[in-house]
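1. Predicted model follows, preceded by the sequence.
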Amino acid sequence: MYKLLLLFLLSSSIICKEEKETGVTSAEEKFKIQGKVILPPEAIVEEGWQSKINIHVDYGKKIGFIKSDGTFTIYNLPSGSYLIQVIHKDYDFEPVRVDITTKGKMRARRNILIQPNAVNLVPYPLEMIPRGRIVYFNARNDGFKITDVLFSPMVLMLVLPMALMYIMPKIVDKDPELKKEMENMQMPQVDMPDMSEMLSSWFGGEKPKKNSKKPGPRNR
């Protein structure tokens, strides 16, 4: 009898220790999030369309699935704030944030990244409607357009310099101050020394002096 009592006390102490370490007790209440995915009629005509949709909670920490009528339920959620996302390969859905209080009250709001503190409420249970169809590739246009030629890099490289050469003189003529500055920039700098001579004098030393005396006549 004493052995059984001792074993019971030992097991109880171990369970209490594990609950204290994890911070979760068996009495903590769990909640669920409900909603419905509303797709266009052309998206639900094929068989097995439900398998293309997943419901992600907090970027995939929990994953749910939808029923044949489009409804879904995420179970075993403690109180807190959760980001609900609908993942579909063809349609884009706006994520929704659901706040659950300790008393089980639900509040659904838009997830605005630019203004995270802004509260824009949405109906609950959730109604997830796609924002639009996902376009993976742009449609190729095989027809000829004159704009494609005009805005090509080669044409721009040729046309823009010619346009500047034609426009700049007219702009300079209308502004006397600008014209004077341009003339000063084009005048040769007579006061500036020759850079080649300066560098040669620095690194080459002094130039050898030429002998000014003329050689005398040689004796035969």
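-> Arrived safely. If you're wondering where the values come from, they're calculated on a predicted model, not measured in any experiment. Residues are numbered from 1 along each chain as shown.
2. hey, let's count contacts and neighbours off CA atoms from now on
-> Fine.
3. so where do the helices sit in the chain?
-> Under the criterion DSSP state H, helices of the chain are mapped to 2-22, 146-150, 153-174, 176-186, 195-204.
4. Would you mind listing the outside residues contacting the longest one?
-> Yep, that's helix 153-174 we're talking about. Outside helix 153-174, the residues that touch it by Cα atoms under 8 Å, 6 or more residues apart in numbering are Val149, Leu150, Leu178, Lys179.
5. coming back round to it: now tabulate the helices of the chain in CSV and tack on distance to Arg110 and mean neighbour count.
-> Output for those, formatted as CSV (distance: least, Cα to Cα, whole Å; neighbours: other Cα atoms under 10 Å):
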stretch, distance to Arg110, mean neighbour count
helix 2-22, 32, 10
helix 146-150, 41, 10
helix 153-174, 43, 11
helix 176-186, 56, 11
helix 195-204, 69, 10
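6. Looking at the ones you listed, which is nearest to Arg97?
-> Comparison of these against Arg97 by Cα to Cα identifies helix 2-22 as nearest, at 25.8 Å.
7. Name the residues that touch the closest one?
-> Counting by Cα under 8 Å, 6+ apart, Thr25 sit against helix 2-22.
8. Kindly report the same for stretch 112-122.
-> With Cα under 8 Å, 6+ apart, stretch 112-122 has contacts from Arg107, Ala108, Arg109, Arg110.
9. where's the residue lying closest to the third one once chain neighbours are set aside relative to Gly70, distance?
-> Leaving aside its chain neighbours, Arg109 sits nearest to Leu121 (4.2 Å; criterion: Cα to Cα, 6 or more residues apart in numbering). According to Cα to Cα, to the nearest Å, Leu121 and Gly70 sit 22 Å apart.
10. take the one below as the second:
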Amino acid sequence: MAWFRLSFFICTLLVFAGTSTENEVDSSATLYKIEGKVQVMDVQVSNWAPHTKVMVDGGRFVGFLKQDGSFVVNNVPPGSYLVEVSSPGHVFEPARVDISSKSGKMRARKSDLLRPSAVTVLPYPLKFKAQTQANFFTKREEWSLAQTLMNPMVLMMLAPVVLMLIIPRMMKNLDPESQKEMEEQMSMLQGGGSNLPSIEEWMTNMFGGGSSKPQPKKVKKEAIKKSRDRR
């Protein structure tokens, strides 16, 4: 039991010693401040400044705006930090600030999520300008004739109509020899032993409910009946 108490006492002393050492390191570390200014064009500062704040490293350090829109974030240790402006009515582009641990020199650069290694230097102290107003609602889409015509179903319906209007005009503009060749080719397809129906027959079958010519089966039955009557 005495050995257990002694070991517990030694562990407690080690924990307190480590905590005190960390506190001494933190207190001895040099702290810096991040300065800048926030601007919103054509809007009075009193209308948006009280509701706007500057957040460093996701809210680890916070700074508030003064009457002229300037801000100071104090007690920031050396390192690289993402500085953002949080505003309910406007959108600001964030920036990144690098604080050197050796010299304390500050460098501001553009925050590029797509290319983190790219460095675009920004002026320091920081200057944030509102890009656009914050949109909390999606704008309702309006009816557009161009979008309706680009619909695939509408294009499928309009394509045959356009072809029917364009092809006759193209035929009229051809010279007589070309028209004669086209007529011969059409006649070969329709009457030169081919089973392809003509345009008139196809339209009649589609919209007239049947063909004007008798079906092959009926013709065969009538021929069989005639042959039997002759016998």
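-> Structure's in. What do you need? Note that this is a predicted model, so its numbers are computed, not measured.
11. quick one on the thing from earlier: mind putting the helices of the first structure into CSV with distance to Ile55 of the first structure?
-> Compiled in CSV, the helices of the first structure are given as follows (distance: least, Cα to Cα, whole Å):
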stretch, distance to Ile55 of the first structure
helix 2-22, 27
helix 146-150, 43
helix 153-174, 46
helix 176-186, 66
helix 195-204, 74
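12. So which of those helices is nearest Val86 of the first structure?
-> Here helix 2-22 is closest among the helices of the first structure (Cα to Cα), at 30.5 Å.
13. residues contacting Leu65 of the second structure?
-> Neighbours of Leu65 of the second structure in contact, by Cα under 8 Å, 6+ apart: Val38, Ala49, Pro50, Thr52, Lys53, Val54, Phe71, Val72.
14. what's the most distant pair in those?
-> Counting by Cα to Cα, the most remote pair of the contacts of Leu65 of the second structure is Pro50 and Val72, 14.9 Å apart.
15. what about Leu121 and Gly70 of the first structure, which has more around it?
-> Between Leu121 of the first structure and Gly70, counted using other Cα atoms under 10 Å, Gly70 has the larger neighbour count: 18 against 14.
16. looking at it, the more buried one is touching Ile44, isn't it?
-> No: Gly70 of the first structure is not in contact with Ile44 according to Cα atoms under 8 Å; the separation is 9.7 Å.
17. Now do the strands in the second structure.
-> 32-39, 53-56, 61-64, 70-76, 79-86, 90-91, 95-99, 106-110, 121-122, 126-129, 132-133 (DSSP state E).
18. Kindly provide the distance from the residue nearest to the spatial centre of the first structure to Leu164 of the first structure.
-> Nearest to the geometric centre of the first structure sits Leu113, at 12.5 Å (Cα atoms, centre = their mean). Separation of Leu113 of the first structure from Leu164 of the first structure (Cα to Cα): 45 Å.
19. again with Lys103 of the first structure
-> Taking Cα to Cα, one finds Lys103 of the first structure at 72 Å from Leu164 of the first structure.
20. now do Ile63 of the first structure
-> To Leu164 of the first structure, Ile63 of the first structure is 61 Å away according to Cα to Cα.
21. for Phe31 of the first structure, same thing?
-> Taking Cα to Cα, one finds Phe31 of the first structure at 70 Å from Leu164 of the first structure.
22. Any buried residues in stretch 80-97 of the first structure, and which?
-> 81-88, 91-97 (16 or more other Cα atoms under 10 Å).
23. residues near Gln115 of the first structure, how many?
-> Considering only other Cα under 10 Å, Gln115 of the first structure is surrounded by 8 other residues.
24. Repeat that for Met106 of the second structure.
-> Neighbours of Met106 of the second structure (other Cα under 10 Å): 18.
25. so what corresponds to it in the first structure?
-> Per TM-score structural alignment, the equivalent position to Met106 of the second structure in the first structure is Met106.
26. Nearest residue to that match in space, please, no chain neighbours.
-> Ile100 (4.9 Å).
27. Lys110 of the second structure - how many residues pack around it?
-> Lys110 of the second structure has 17 neighbours, counted by other Cα under 10 Å.
28. for it, what are its contacts?
-> Here Lys110 of the second structure is in contact with Pro94, Ala95, Arg96, Val119, Thr120, Val121, Leu122 (Cα under 8 Å, 6+ apart).
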